Structures are given as structure tokens and as C-alpha cells.
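Enquirer: quick one, what's the 3D model for this:
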Amino acid sequence: MKKTALSLAVASSLFSLGAAAEATGVNTQVDDVIVVTASRTTQEKFDVLASVDVFDRADIERIQPESVADLLSRVAGISTTVSGGRANQTSLFVRGGNSDHLLILVNGVRVGSATLGTKDLSAIALNLIDRVEIVKGPRAALWGADAIGGVIQIFTRQLGHGEAQIGATLGHDNFQQAYATVGLGNESHNYTLTVSSERANGFDVQPGSETDADGYNHRGISLAGGSKLSETYQLNISGQFETGNTQFDSSFGGNESDHNNHSLLFNNQFSLENGQLDINYANSRDNGETFGNNATPTLFETKREQINALTQLAVSQDTELLLGVDFLSERVNSTTEFQESTRETYAAFATGRHQLGKVKLEASVRHDEIVDIDSETTFNLSAGYQLSQQWLVALNHGTAFKAPSFNELYFPLQFGFIGNPNLVSEHARNTELLTRYNSQNYSVEVTLYNTDFTNLIGSGSTADGTSTTVNINEVEIQGIELTAEAQLFGADHRLTLSHVDAQDQSNQQQLTNRPYFTANYAINFSFDRLNLGADIQHKGGNASGFFRTDLSAYTLFNLTASYQVNDDLRVNAKVSNLGDKNYQSNANFNSDGRGFRLGVDYRF
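Expert: Modelled structure (predicted):
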């Protein structure tokens, strides 16, 4: 689908808080892909001195994942756990870090719960997504708190004006999904509106409880685009709203939850003689209310306001400078009365990039002042050497931190637990070596890394024996990742392998939910109008949950097919968990058995 010039400009413009580039086909060379999350400026993927993965709309339509977590489970170094089905609580563990050591952005806007410190990706509908960028390794020197294991940025749909697409899918467990997206405006004003609805009866997500189907219904809407108001000024706007209900099993508290989330961004972009200035305002809300099961309803709501200014300057043909300031205000509203419910963060950062022949150099430094907690200074140093047009080797060293969540700091005395306002931030120091090869038909990326964590927050007790949180844990993580893509024997192949050794230094035990080994292999055949695909997902055995329940390794097989009836109409089909494997990704929670889906997409 061809995009207009303005839609492409909008898609590549929001570099200060994130931007999308033009969607690329599955056979595009790696160095043709443009990414922004790694450096907050546009770069060709091959030139980025960090491990980066990108899934565009074409990838999503080909893979037909069932959720954002299902899509991300195909990335080397990412382990996922799901407390039941597609709509239940999902956690990501990147390079052995905790689930809250990951920064999630939607169109450049920080999202997630300030009480839990994580974002539940199950609430985001895949039909709203145009592109996902995954940057692994510390990026706190650019993005601030939480960017320890990496940064995941989701961009919503972008079409040219006059373009549109609709679709519907049916599947097992009475799965029903429908969406519509349309490009609005003209050559000067281009916006994309997308709406999505999804529901399913679900399955019994927790063994041992009363057998029942735990279903869900989710709805979402997004608007993204921009207006070119003069030769030097463009206003870009993006907004997203999600609402829905999810059922689950619980013998303690409610057994249903409602969510109402939104994010909104206004990007003012000014063209300068030798660069660009962006001034941004954003706000977001993550709202979750649990009820039912004869329990008292509980509400946890996070509201954020963000103001950002960023200047990108081309000092010379080989040197670029990035200067920025960030302001973040967080407020918690809850039926639980926290000791403190607001905090603010002020930050300034600078990044310099320089190319000296075949040598690529990059340095970033950032200072964060977190009111009532602490100040943090982080840095990242990178050096790369391009051996040839196909080979790049890079060495990275950086630091990162994660500020304690409101629950960890200020939770009032309830259920024998109380927060600890004396906590300090968790810290990480990372060193990694990356090797990247890219040619017309092959690409390979191998990364070795070592991360040391200090002041990790764990369980402790007060003088009177009440459970609380304390900075006690030290962890060392070593790992290796491989991602390889190839066009061989008339098919596209993708292989990812990862080994993670995440040792708690106090007891020399592997951290929970971190399998030593994971692997994914996908193959895709194209025959004129017919596309056939298969993928194998393997997750090694690991300990899970508070009691370190041993979970067995498992391997899942999935099949996909799509047929292009004509230039506008496509039929899609998928069989997931072909072998009907009985497995658990999270202790004490069931996973779905064999499933199927059949859908149609129409473009006009």
C-alpha cells in the first residue's frame, strides 16, 4: 500500500519521542530498515551500535500472532510468561532482567502502571499496530528510568489519505475480531483513524479452581498523523484509547478486571538550518479496576504528563549532536490510600555521534532528578568498526537504573505488607559485543553480553516482622543471542537462539522465569498469490513463581496460510499449537490447547 509524502514525513518525524518509518516488506535488506528508538533519531538499522529488532505491518500480517507478547516471543533474548490466555497478565523478561526492567513506549509516550512498574501488553490490540521496534541493552542514558533490559516502542497505524482497510477474524473459544482503518485528509493534512474490537469466551486459566471459561472483550481506537503548516513547521498528533474486560480465576480478591487506558502526544516539529527542534507534550493513563467474586472493588490508576524538548544538530558531515530535556509527572489514584501519590522527574541528556572512516563512535550521558527519591547519572559508550559493506562489529558499555515503584515505596500496611520509602533505585552496568553481517540474501547478528545488577529490590521485614521491600539483591547475568535470516530454496527463513545465565549472587540460583535456552525457527513460502508459513517455538525448563515451581521445557508448532484472492482481498488462516501441547509458561496457570483462526482483509 503506497503512502503519501506527508504520511511518510509524519511516520519518520517524531524522533524526539519516537517515530515510525515507511513499512518495509519481509524481503527488504536489513540496512534499508529505518529505526529511531535506539538513538531517538532516525538511523539505518545496520548502522545502529546496539541489538535491534523490527516488526512492521507486513511481518505482523504474515506471522498472524495472537498478541503483542506472542509477537515479541520471537525475539532472541526475550522470555514471556502469560497468566492464562491472550488477555491475561503478560510479563516480558529481556536478557534476564526483571519484568519491570523494560521501558514501553507507544508513539513515544511512556506507558504502564506506576504502582506495579510494568505495562500489561495484553491490552494493546495488534490491529492498531503499524510497527514495533525492540532495542535490547541499557538505554537509560537516552530514555531515563526503567530502560535496563531494553526499550520496546509501538507505533500505531499510518496510511496515506484515501486509503482504507477492513477485516474480520473468527476462531476457537468463540474468538471474534474486527477492525477498520482509514487514511484521512489531503496532501497537507494526513491522519489515520483505526478502530478494533476483539472478544473470546476463553478457557479455564487456572487449574484446581472451579472449572469455568475465562473470557475477555477489548476495544481500541487510535488516531495518528500530522499537518504541514509551513515550510519549517509541522504539527504531529497521535492518540490511542483502549478499554475492555478480562475474566480470571482467583480465590483471593476479585475475578474480573476492567481497563481504560489512553496515550496522547502533540509533537511540534521545527526545521532548522542544520537540524531539527522538537517540542512535545504528552499525557497517558493506565487504569485497572478489579471486582467480582464477592470482593470489594479495587482501583489502581496511573496518570502521567510529559514535556520534552529535543534538538538534533548536524555539526558536520560526520558529526551529529543531540541535546534534550525531559519532564515527567506521575500521579496515582487508587482505592488504596498510598503514603505518597505523586512524583516528578527532571532530566537533561546529550548524545554525540561521529564517524571517522570505518569507525563509528557514539556517547550519551543523562542526569535524572527524581523528587523524593534520588538523582541518577547514566551513560552509554559505543564504538563500532565497519569491516566492509556487509560486516559491522560494535562494543558497548553503559549504565542504567530503575526507580522504585509506588507499591515498593509507599504501599500502606495491608495484608501483612508495607512499602519502604527508604528504597534507592536499582542499578545495572552492562558490557556487550555485537557482530552483524548483512547481504542481499543473508543476515546474521550475534551478541554477547554481561550485566551486573546491584541494589535489586527484594523481600525483607521491618523490626516488628512485617513484610516489606529492601535493596538487598545482587545479580550477574551473562548471555549470548543469535538472529539469522536467509532466503534459501525459495523460502524465507528466520532463526533465533538465546542462552541466558541469570544468577542470584546470594544463593547462586537461576532467577525465576528465565530459561537457560530458548529458540525460534520460522519458514515462509510464497507461491504467486499463496503464502504458507510454519514456526517452531522452544522454551527451556525453568523455575517459576514464589515457590520456584519447576516448569518443563516445551516446543510449540504453528502453521499459517494466506491467499490473495485479488489485489484487494486476502484470506488468512492459522493453526496454533498444532500438537495440542499441554504446557505452562507461568506456574499455576493453564495455557490454551490447539487453536485455529480464519479471517479476511479487504483494502481499498
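
Enquirer: CA only for contacts and neighbour counts going forward, please
Expert: OK.

Enquirer: buried stuff in whichever strand or helix holds Phe327?
Expert: Using DSSP states H and E, Phe327 maps to strand 319-334. For strand 319-334, burial by neighbour count (16 or more other CA atoms under 10 Å) applies to 320-334.

Enquirer: swap in stretch 258-273?
Expert: 258-270.

Enquirer: again with stretch 331-351
Expert: Neighbour-count burial for stretch 331-351 [16+ other CA under 10 Å]: 331-334, 338, 341-351.

Enquirer: ditto for stretch 56-65
Expert: Those would be Asp56, Arg57, Asp59, Ile60, Arg62, Ile63, Gln64, Pro65, for stretch 56-65 by 16+ other CA under 10 Å.

Enquirer: looking at those, spot the one nearest Ala502.
Expert: Pro65 (28.1 Å; CA to CA).

Enquirer: residues contacting Leu495?
Expert: By CA atoms under 8 Å, 6 or more residues apart in numbering, the contact list for Leu495 reads Leu482, Thr483, Ala484, Glu485, Ala519, Asn520, Tyr521, Ala522.

Enquirer: one more sequence to fold, the one below, so I can look at both together:
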Amino acid sequence: MHSPTLRLRGAAGARATPSLRGAPAALALLAAALLPALAAAQAAPLGETVVTANRTPQPLADLVADVSIVDRETIERSGATGLADVLARVPGVEISRNGGPGTTTSLYLRGAEQRFTAVYIDGVRMDSQTTGGAPWEAIPLGLVDRIEVLRGPAAAVYGSDAVGGVIQIFTRKGEGPAQPYVGIGAGSHGTYKAEAGVAGSAGEGGAVDYALGLEREISDGFNARPVAGQNPDKDGLRRSALNARVGLQIDPRQRIEGTLLGADSNAGYDTTPLGNDDRALHRMHALGLNWRSQWTEHYTTRLSVTDSRDRYETRPSPYVTDTRLRGYLFQNEWRQGGHLVTAALERREDHLSNGEIDGDRSQDALALGYGFTAGPHAVQLNARHDSDSEFGGHNTGSVAYGYAITPQWRATASAGTSFRAPTLYQRFSPYGVASLQPEEGRNVELGLRWTQGASSASVVAYRNRVKNLIVFGAAGPCRDEYGCYANAGRARYEGVTLSAQHTLGAVQLRASVDLQNHHDETTGRQLARRAKRHATLGADTRIAGWTVGSEVQAEGRRFDNAANTTVLGGYTLVNLYASTRVAQDTTLLARVDNLADKTYQTARTYAQAGRTFYVGLKWAPR
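Expert: Sure thing, here's the model as predicted:
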């Protein structure tokens, strides 16, 4: 049966098969490349500092968590047209999109449903109280500076929603003398982009830092739904976006910072009778204010107030849904030697306006954490209690341990619990059931990482079981005869992720392979739009002043429906990119995406772009 949430922002809930017949042969080649640890995908250097794992800056080498980092350079050369496309090249991530640019996009982290990934922009929580999950199609890629992807449940740190993991998006932060930039570009399907901004610091010792960015994107698009009865018109996109970030270092121990990311987009899609120009209007913002204080050598606090909005409207079909989230966080950190103790008080307030729904709910939480590193040992313990205004108390916890077997080899193990409270739409819409209970998960994982010089490789095996899974089913206790939401499902997300990186002469290689089995434990069928195998392989080098590279993305066969009868075929995409400095401060970038002009779908009846070209110039004095 077809869920009513498909009308809101796209289908995300069908299931897929365990069979992998028809998967691209490139998958086997990529796996063979990984086994000798000759290449890897987005593996983060151990010297990096990561914020997302425990909500506080920590060296990656001290973490037991499974984390990937995507920096600005990787984003710019990726050839990606949207944020989800960049993330699809990170280990453990798959996406589906209902059509062309700016249309409904779903992301699966370790196979978990879209709503099971907690998403933050500069510490500001983004979510929808209709379908659940972040509005990936609405977040402007051009203003993103860095992305951290935490795989594995993190509800003991973040509370509701972090069942599959956490993705944190960071905008640019100013530092040093003013650094302006201006960029323009043009590509296939009448695509034009323009960007401009400046970042830097001022005052004594750079006490005030600032960053401002503007972006405008226009695309004529293509016929994203080439089926009978749908408009054969092009489904284009118009988007304007901005980000602003200002920080004040009051003294060496006190800092205040404000952040803003906002975007308005207007995208075409096809769903109503022939002749209508269907438009999806999307408005989002993430606004945050932070005060960080280091009271002593060991004790630090952070106070945050955040506000976010996800408003989605369709025309001429009249539909509007508007989610507002307000958050308050008071985090305490005590560091001494190899010990890190954290204690946080947090409040989240959700509001949904959707037709007859105009409702609120809140969650208050206490979260405690303890981390310890000494010699080859690393331990991380977390516990959290959430008190929901609708469901009462909910406890989550996690324990993780890492051991450096040798200077090159490190083993990790972890276990944790998680939950997701049902959305206000799932409870109070015509299809809603007020008695729905939170979805609950239990996860275990084992990891092994090898690092030597510029080369590294890792393997992580995981199993995440979710009960009380909310699904849309037959008519029941709700007001609509079409069908109702119910806690009727159980799902198992399990798999192995292999990744590595290696420099071979002047060539940098990177790749990953995900071998997974995500299925409905009630029916035994594969979960929707998630393949048994997917992989990436990339390489880049310097030739005669040019940086040139290529990337292969391979996705196995999936199913698009709950009965596992509608097949989405496997596919392999090849992307090429090249860049060079044409003047002292000006860089030329050229990309070809889907070089072989592959015809493929990530959602049934919705086309994806064929071969596309893009050329851009960027002026950025250094």
C-alpha cells in the first residue's frame, strides 16, 4: 500500500531484495582493490579534530567511533550537484531522489531510514515533524565548508533520532586577514551558479572573526518523470542562499558566536494532471547563538540557543507543512590528563503546522559522558535520560572501547541503544495514531583500523536492530479509511564497511565497499532502495599544472516496493574532474558527471541526470 507521506516529500519506505543479480561488475573490482588496502574513501587522517562524536572537540586518534570527514576541497572537486550527492560518496551512505535538482531526497546511513539520522548545521538541529529527517534537497551545498559523518547510534549523546548516526554540517569560519571570493559557473541543462563571500578576522589579536557567503543557482533541469500522463516539461530549480557567522573572543577564555544558514528554493516536479506546472517551494534556516567559557584550566562550559525551520509548500496542488525547532543546550566539560567528563542539560521544542495540525511537544534531557585514553587504551561511556512531554522518560546508553594492538593496528568495539519519537504528523494527522510509541534500536559493532604513513585501511562490522518500527499499513484506529500508521515493524540493519587510502607515486587512491543486509524482520524482505552492495573508487594526481581525477560510484540492484517485486537496476557512474590555476588567484574547474551517460533510477519512474558538464571560475586571493 502506498503511504500518504509520499505526497509530502517523497517515498522512503519500500523494501529491497537480498539478491544481487544484475549488480555492476565494478563492485567486485572495487572490493578486490580494497582487500590489499590500496585505496580508500573519505577516510579521515588521524591528526584531525572531530566535534560530532561526543559534542566536543577531540582528536580523531582518541575516538572509538566510526567517523568520516569531508572537507571543502573534496566538495569542490566532487562534481556533486547537491549535498546528498557528496554524502553518497561517503562509506555507509546511500541516497534516493524523486527526480531532478531540488526534488525530494532521502538519505540512508548504514541503511537506516531517513528519519533515523540526526542532522545539525553549525550545531543547529534540522528535522521535519511530518516525514521525519532533514530536508537534504533544501540545504545549499555551495555554502558548506566541512561535513562530519558519525556512523552508528548516538542517542546517548544526542537523544531522539540518532538511531543510524549523526551528520554535522559546518559553514566557513573567518580567520586572519579578509579573504574574499567570487565564483561563477555554467553547465548542462541551463545550469548557472554564482557565489561570493568574505571571511576573516579583525581587532586586536583577531578578536572578531566573520564569514559571509551568498549563492544563487539556476537550472532549467530535465524531464524528471518521463512516464505516460506526466508533463514532458523540464523540471528546473531556482535557489538563493546565504550564510553568516560572527564570533567575538571577549578574552582568552570567553567566546560568543552567532551562525545563520538560510535558503529559498523553487523546484519543478510532476505529480498532478497533465498541463499543470507543479512547483515545490522550500524554505529553511538554521540559526544559532553560542557562548563558550573556559572557567579554569580543566573546566569549560558551552551555552547554546538554536532555532531552525523547514517549510515545504506545493503549487498548484495546495499543501503546506511547516516545522519549527527550538533548542537549548548547557554543556559542561572537565578535562584532566587522559580523562574527559561531560554533563549536558538540553531542551528541544518542536512545533508543526500542517493542515488541521497546529501542535507542539518538548523533550528535556540530562546526558552524561566519560572518556579515558591512556597508552593503547581508549574508553567512552555515555548515558542519557530524555523526558518527553508526550511519552514520559526514555533512557539510552553506550559503551565503547579501543585498543592499539601495535602502533599501526587498532581494534574497537561498541554497543549502544537508541530511540526515535514519532512525529507530530504520524500521531495527529488523519492517518495518525496518538498512541504510537517511540521506535527503539540496539546496536553492536566491531572495527579494525591500520595506518602507516599516508596509507590506511579499516573494516567495521555492525548490527542494528530496531523494534516498534513505524510503518504505514491498512485501515485501523485512525480517522482515515485509506490506512494508518502503526508500530508494526521490526528491522535489522547489518553489514560490513571496508575503506582505505593509499598514495601510489603521484596518484592518490581512495575507495570503499559496503556489504550489507538491511531487511524487515517480520517479512524477511529487503528494505527499500538499499542495495546489498555499493562502493566508490577515486583517484587524482597532478599533471602539467593540472589536478585531474576520476571517481566511480557503483550501486547494486534494489527493490522499490514492500513486496520486493519492482526492481531498481544496479548502475555504475564515472565522473571526471580537473582544475588548474589560470591566474595568481583564479582557479578554473571543469567536471563531467555520468561520463557514460548511464540511464538509471534511485526511485521508480523518476529519471536521474545523464551526462552533464560544468565549468567554473573562482577568484580567491590568498
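
Enquirer: post the TM-score for the overlay when you can.
Expert: In this superposition the chains share a TM-score of 0.91, using TM-score structural alignment, normalised by the length of structure 1; 568 aligned residues with a CA RMSD of 1.7 Å.

Enquirer: next, give me the two most distant ones among the buried residues of stretch 331-351 of structure 1.
Expert: Ser334 and Thr351 (38.2 Å).

Enquirer: which stretches of the stretch 351-500 of structure 2 form strands?
Expert: 357-374, 377-388, 392-404, 409-420, 439-452, 455-473, 484-504 (DSSP state E, counting those that start in this stretch).

Enquirer: which residue numbers in structure 1 go with the second one?
Expert: Counting by TM-score structural alignment, strand 377-388 of structure 2 lines up with residues 359-370 of structure 1.

Enquirer: and for the longest one?
Expert: The alignment of strand 484-504 of structure 2 onto structure 1 (TM-score structural alignment) spans residues 468-488.

Enquirer: pull out the buried residues from the matching stretch.
Expert: So for stretch 468-488 of structure 1, counting by 16+ other CA under 10 Å, buried means 468-471, 473-487.

Enquirer: average distance between it and structure 2?
Expert: Average distance, stretch 468-488 of structure 1 versus aligned residues of structure 2 after superposition (mean CA distance after the TM-score superposition for structure 1): 0.9 Å.

Enquirer: now stretch 393-400 of structure 1
Expert: So stretch 393-400 of structure 1 averages 0.5 Å relative to structure 2 (mean CA distance after the TM-score superposition for structure 1).

Enquirer: which residue range of structure 2 does that stretch align onto?
Expert: With TM-score structural alignment as the criterion, stretch 393-400 of structure 1 aligns to 411-418.

Enquirer: can you check stretch 229-242 of structure 1 too?
Expert: Against structure 2, stretch 229-242 of structure 1 falls on residues 250-263 (TM-score structural alignment).

Enquirer: other residues contacting that stretch?
Expert: 121-122, 138-140, 171, 207, 239-249, 282-295.

Enquirer: just these: which are in helices?
Expert: Among the contacts of stretch 250-263 of structure 2, no residue falls in helices (DSSP state H).

Enquirer: which element is the residue positioned nearest the centre of structure 1 on?
Expert: When CA atoms, centre = their mean is applied to structure 1, the residue found nearest the centroid is Ile152 (3.3 Å). According to DSSP H and E, Ile152 of structure 1 maps onto strand 150-156.

Enquirer: mind checking how far the most far-flung residue of structure 1 relative to its centre is from Asp592 of structure 1?
Expert: No residue in structure 1 sits farther from the centre than Asp464, which is 40.4 Å out by CA atoms, centre = their mean. With distances taken as CA to CA, to the nearest Å, Asp464 of structure 1 is found 44 Å from Asp592 of structure 1.

Enquirer: likewise Asn531 of structure 1?
Expert: On the measure of CA to CA, Asn531 of structure 1 and Asp592 of structure 1 end up 26 Å apart.

Enquirer: more crowded one of those two?
Expert: Set Asn531 of structure 1 next to Asp592 and count neighbours by other CA atoms under 10 Å: Asp592 wins out with 20 against 16.

Enquirer: could you check how far that one is from Phe291 of structure 1?
Expert: Distance from Asp592 of structure 1 to Phe291 of structure 1, by CA to CA: 24 Å.

Enquirer: counting neighbours, what do you get for the closest residue to Tyr482 of structure 2 other than its chain neighbours?
Expert: In space, and not counting its chain neighbours, Tyr482 of structure 2 is closest to Ala475: 5.8 Å by CA to CA, 6 or more residues apart in numbering. Ala475 of structure 2 sits with 14 neighbouring residues when counted by other CA under 10 Å.

Enquirer: pretty sure Ala475 of structure 2 contacts Glu481?
Expert: Yes - using CA atoms under 8 Å, Ala475 of structure 2 is in contact with Glu481, at 5.3 Å.

Enquirer: what touches both of the two?
Expert: Common neighbours of Ala475 of structure 2 and Glu481 (CA under 8 Å, 6+ apart) do not exist.

Enquirer: for Ala32 of structure 2, which three-state class applies?
Expert: When classified by DSSP: H, G, I helix; E, B strand; the rest coil, Ala32 of structure 2 comes out as helix.

Enquirer: burial count for it?
Expert: Count around Ala32 of structure 2 with other CA under 10 Å applied: 13.

Enquirer: corresponding residue for it in structure 1?
Expert: Per TM-score structural alignment, Ala32 of structure 2 is not aligned with anything.

Enquirer: could you measure from Ala32 of structure 2 over to Ala461 of structure 2?
Expert: For Ala32 of structure 2, the distance to Ala461 of structure 2 - CA to CA - is 18 Å.
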